[in-house]
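K.L.:
below is the sequence, then the predicted model.
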Amino acid sequence: MSQTAPHASLFESGSIAGQRLANRLVLAPMTRTSAEPDGRATSRMRDYYRDFARGGFGIVITEGTYTDECFSQGYLNQPGLANAAQRQAWQPVVEAVKSEGAMIVAQLMHGGGQTQGNRFVNETVAPSAVAPKGEMLGFYGGEGPYPTPRAMAEREIIEAIDGFAAAARRAQQAGFDGVEIHAANGYLLDQFISSDFNRREDGWGGSLEKRLTFPVAVIRAVREAVGPDFMVGIRLSQIKVTDPEYRWAGREEAECILRTLGDEALDYLHFSEIDATTPALEGVDGSLAALAKEDLDLPVIANGSLGDPAKAEGLIANRQTDFVAIGKSALANRDWPKRVRHGHALSEIDFAMLLPLANLANEDQWREKNGVYALHQGG
């Protein structure tokens, strides 16, 4: 009598944009600030992303990549897709991931008011002149309070939209399977959606519908740039890097955001939450991913405290998401899918591996010092 494989729902095939995926497991995008100073991906980054593909993830989503040579860079040593040299540097990474049977998606990001390191300019811009809460993140190279950004001029808004479209074309040329528009965690697109950050009184702000004009324009520009057959997704959240307590103004606002963006030419929605198994809003039983599954006919990726495979499988089995994205637990176990599938123990994340900077050099030093392997050793 055959036994059912552990957590079998996680290993069922799935589909996004007409492309069949080996399983329901996605590597969440995670900032690593390990590119060359000029934003080119490195051979060390190639090996890092290849490990996740080798470890069994069906889709690998890169860390946020900046999109233009002006205001979009959010961190020093952040990779970019803002020029031809950066595009070429990503090609070996893409080839390495694909050689292991996984798909790879480039996350496109504009730091906006949460920028804390940009080699092109010395000021930050945002929808309005509203400083993010708190202080910059030391493990990403920042220090001190966030400065108050300058409100973007109309010309700069258009340039930012064009930057996303151009970066998406470069990702397509580099061989990526798709792009993910980063509209979460308090970066520029999320700032336009948020009434706290967006206090404009022109066509880019005011009502929720107007605050959604910018992300809609970015989606349309990206889709036009890459054509109908290239995967385009978007990542959304309520929480901000600088304000994990932030919430949308109830179910009605959430449904307006989801339906407005879901009506665009997107192939999936990806939600970043603190815990994707808990209610996202008052009056809502499940997470944002679960709400999207109720309201929309698009593939959904859930992310947030899903390192426990039983929790992750529960969301799939209960049809509260189509895919799960693993972040912190994947940092500890680059082969999280294979370990789960074969019943091997999972290592706990030790945040010492991210200090003093959350880059690959410090992770390598920590692993060598502690004798902890990124991939399971032995049978």
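P.N.:
Okay, I see it. On a predicted model such as this, the values are computed, not experimentally measured, just so you know.
K.L.:
CA atoms for contacts and neighbours, from now on please.
P.N.:
OK.
K.L.:
need the next SSE after the longest strand along the chain, C-terminal direction.
P.N.:
The strand of greatest length in the chain, counted in residues with DSSP state E as the criterion, is given as strand 231-240. The first helix or strand that comes after strand 231-240 along the chain, using DSSP states H and E, is helix 251-262.
K.L.:
buried residues in that following helix?
P.N.:
Residues of helix 251-262 classed as buried: 251, 254-255, 257-258, 261-262 (neighbour count, 16 or more other CA atoms under 10 Å).
K.L.:
which non-adjacent residue is nearest residue 88?
P.N.:
Distances taken as CA to CA, 6 or more residues apart in numbering put residue 174 closest to residue 88, at 6.5 Å, once the chain neighbours are dropped.
K.L.:
in addition, the following structure is provided for comparison:
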Amino acid sequence: MNRAEPPIKPAPSRLFLSLRAAGTRSVRASLALLVLVSLLCLFGPLASPHPYDRVYRDYVLVAPSLAPHPSATEIDQAIEEIAKRMNVAIESRFRNGGVFSATLVAVQPIDLRALRAFERSDVFSRPRVVGREDAGRRLLIETPIKSAVFLFGTDANGRDLLTRVLVAGRVSLSVGLLASFVALVIGVTYGAIAGYAGGRTDALMMRLVEIVYALPFIFLLIVLVMVFGRHFALIFLAIGAVEWLDMARIVRGQTLSIKRRDYVAAAEALGATAPAILWRHVVPNAAGPIIAYLTLLVPRVILLESFVSFLGLGVQEPLTSWGVLIADGARNIQSAVHLLIFPAIFLGATLGALQNLGNGWRAAFGLPSH
């Protein structure tokens, strides 16, 4: 009996040649952009001096700027607000570099515990009493001025937009990758079984795919949210449970072609089981189209998650995603357009880079583009 032909697997040299074929200047630029965005989202919040959920009440809807805060106007507003809380009047005020001095006067002796209002401020630090006159009704204080820079500005709650955009990128990219992984596992398994089984089994399984195709995704997601509540894991599971349909059809088509190869017939003649043939012969030889479609699936999932979050069905505060930030920016577009511009730039650049990378992979494996 002749020895069975060895299974044809994508050799490293073949994958390398495919990568070189896809390695045009635009694809390389897209890959570099994706790496940059991923690194910024991963390590940027760790290096930021502003926590993503920190509320700066003295810096609400601050415009993007490289200049440090507070400005002279912000200092005046902050000291007036503190004086109102302490029920005192400001006799004089003076700023000397990073130190602010003021003379506070009141009808009754000023309780030193009221000076804690300075510590709760986003502009001033803990004050020091320099002088006390008129039986404590007149205080001379000095307090350091806190310096802060908001490169992307702040939102309607006074939170740093740059940190929130990067944290939102973590969520959006995570949902894109995790939901795509769910779609990959379900779609590859389902499509390979349907294509290899053929006959009535294939017809029945593909009719089930068509039925699921007909279900409205948003309605399904709303039902899941009403039953289980809004949760990060539920979002990517719901998205992945729908996006596997196209993957299943692609893998089924590849399986129908691969199962007619001689090495599959030889494996069957040697008594290999169906799961072994699928795992060792069918799926590895369909890896090219699977990877190419996967690079196009990730941006679709990210865009879908953004749309779901835009409708208010996504992650909950204080956690955020690009879709949530874009929805907030759309509500405040007249008063603070920067709330919409920056998350839209990050989302658009990521989706464009992923789409371009996916088209490069499809061209490398000779697949038709959409």
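P.N.:
Done, it's in. Predicted, not measured: the structure shown is a model, and the values here were computed from it.
K.L.:
TM-score for the pair, please.
P.N.:
Put the two chains on top of each other and the TM-score (TM-score structural alignment, normalised by the length of the second structure) is 0.22; 139 aligned residues with a CA RMSD of 6.9 Å.
K.L.:
re the thing from before, which of the buried residues of helix 251-262 of the first structure lies closest to residue 53 of the first structure?
P.N.:
Each of the buried residues of helix 251-262 of the first structure was checked against residue 53 of the first structure using CA to CA; the closest is residue 262, at 28.6 Å.
K.L.:
show me where the second structure has strands.
P.N.:
89-96, 99-105, 128-133, 138-144.
K.L.:
would you list these in CSV and tack on mean neighbour count?
P.N.:
Formatted as CSV, the entries for these read as follows, by neighbours: other CA atoms under 10 Å:
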stretch, mean neighbour count
strand 89-96, 13
strand 99-105, 19
strand 128-133, 13
strand 138-144, 20
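K.L.:
out of those strands, flag the one nearest residue 17 of the second structure.
P.N.:
Comparing the strands of the second structure by their distance to residue 17 of the second structure (CA to CA), the top pick is strand 138-144, with 61.7 Å.
K.L.:
so the closest one versus strand 128-133, what angle?
P.N.:
170 degrees (axes from the mean of the first three to the mean of the last three CA atoms, to 10 degrees).
K.L.:
list the helices and strands strand 138-144 of the second structure packs on?
P.N.:
Taking 3 or more CA pairs under 8 Å, 6 or more residues apart in numbering; DSSP states H and E as the contact definition, the neighbouring helices and strands of strand 138-144 of the second structure are strand 99-105, strand 128-133.
K.L.:
go through those and name the closest to residue 220 of the second structure.
P.N.:
Each of those was checked against residue 220 of the second structure via CA to CA, and the shortest separation belongs to strand 99-105, namely 57.7 Å.
K.L.:
so the closest one versus strand 89-96, what angle?
P.N.:
For strand 99-105 of the second structure against strand 89-96, the angle by the same axes, to 10 degrees is 160 degrees.
K.L.:
packing partners for strand 99-105 of the second structure?
P.N.:
Here strand 99-105 of the second structure touches strand 89-96, strand 138-144, going by 3+ CA pairs under 8 Å, 6+ apart.
K.L.:
same thing but at 10 Å, please
P.N.:
Counting contacts by 3 or more CA pairs under 10 Å, 6 or more residues apart in numbering; DSSP states H and E, the secondary-structure elements packed against strand 99-105 of the second structure are helix 72-86, strand 89-96, strand 128-133, strand 138-144.
K.L.:
out of those, which gets nearest to residue 326 of the second structure?
P.N.:
Of all these, helix 72-86 sits nearest to residue 326 of the second structure, with 27.6 Å by CA to CA.
K.L.:
export the buried residues of helix 251-262 of the first structure to CSV and tack on distance to residue 166 of the first structure?
P.N.:
Rendered in CSV, the data for the buried residues of helix 251-262 of the first structure read as follows (distance: CA to CA, whole Å):
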residue, distance to residue 166 of the first structure
251, 34
254, 30
255, 30
257, 25
258, 25
261, 21
262, 22
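K.L.:
name the nearest of those relative to residue 181 of the first structure.
P.N.:
For residue 181 of the first structure, the closest of those turns out to be residue 261, at 11.6 Å, with distances computed as CA to CA.
K.L.:
what's the spacing between the residue nearest to residue 299 of the second structure when sequence neighbours are not counted and residue 244 of the second structure?
P.N.:
Nearest non-adjacent residue to residue 299 of the second structure, counting by CA to CA, 6+ apart: residue 351, 5.2 Å away. For residue 351 of the second structure, the distance to residue 244 of the second structure equals 19 Å [CA to CA, to the nearest Å].
K.L.:
between those two, which has more neighbouring residues?
P.N.:
With other CA atoms under 10 Å as the criterion, residue 351 of the second structure and residue 244 differ in neighbour count, and residue 244 comes out ahead with 25 against 21.
K.L.:
quick one: contacts for the residue nearest to that one when sequence neighbours are not counted?
P.N.:
Closest residue in space to residue 244 of the second structure, ignoring its immediate chain neighbours: residue 183 at 4.0 Å, by CA to CA, 6+ apart. Taking CA atoms under 10 Å, 6 or more residues apart in numbering, we find residue 183 of the second structure in contact with 177, 189, 236-237, 239-248, 294, 297, 301.
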